[in-house]
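A.B. asks: Provided below are the primary sequence and the corresponding predicted coordinates.
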Amino acid sequence: MPKDDTRPPPRLRDQALALWLLSLGLLGMLRFAMRAVRDGTGGADAVAWAYLVGGALVALCGAKAWRRRPPPG
């Protein structure tokens, strides 16, 4: 009898944390852009820059976690 396996592919399952970190980093950078152009002047305040720096650091951690694990097999 065949085994019914409904789990996601191994690469996606093993890299869930990396994908989560990458998406959070991208959301932080998007938040920077939204806050920087909110008033129409194009100037970014300190909080907007904190979103950009934090988002970039989280995205870099996600990219490092993605590349660090060897593909299963």
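C.D. replies: Alright, I've got the coordinates.
A.B. asks: C-alpha from now on. contacts and neighbour counts both.
C.D. replies: Noted.
A.B. asks: Please tell me how far residue 22 sits from residue 46.
C.D. replies: 23 Å (CA to CA, to the nearest Å).
A.B. asks: Name the residue in these two with the higher neighbour count.
C.D. replies: More neighbours surround residue 22 than the other of residue 22 and residue 46, with 24 against 9 (other CA atoms under 10 Å).
A.B. asks: Against that first model, consider the following:
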Amino acid sequence: MIELLRTNNQVMVSFAEALLKDAGIPYDVLDQHMSVLEGSIGVLPRRLAVHDEDAVAARRLLIDAGIDVPPIGESRY
């Protein structure tokens, strides 16, 4: 799995999920249940990951929708 997006912005995560779902690209949202530990204050980012073979298509889809995604293999985090 390749992490494409890491953010505290729940709206952005939901938007990215909708885009990937509509495109038929399988994905996982990691750390979405960490809010139990953080007290639901939104400090811990959620991560969106896709299978290696879907990474290029998923990244292009998110970029075309205006979501800033780092190049595959690079991380801003």
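C.D. replies: All right, it came through fine. None of these values were measured; they are calculated from a predicted model.
A.B. asks: Could you quantify their similarity as a TM-score?
C.D. replies: The TM-score (TM-score structural alignment, normalised by the length of structure 1) is 0.29; 34 aligned residues with a CA RMSD of 3.0 Å.
A.B. asks: and residue 67 of structure 1, how many residues sit next to it?
C.D. replies: Using other CA under 10 Å, residue 67 of structure 1 has 11 neighbouring residues.
A.B. asks: What residues of the lengthiest helix in structure 2 count as buried?
C.D. replies: Using DSSP state H to define each element, structure 2 has its longest helix at helix 10-23. Across helix 10-23 of structure 2, burial judged by 16 or more other CA atoms under 10 Å covers 13, 16, 17, 19, 20.
A.B. asks: just checking, the fourth one touches residue 60?
C.D. replies: No - under the contact definition of CA atoms under 8 Å, residue 19 of structure 2 does not touch residue 60, with a separation of 11.1 Å.
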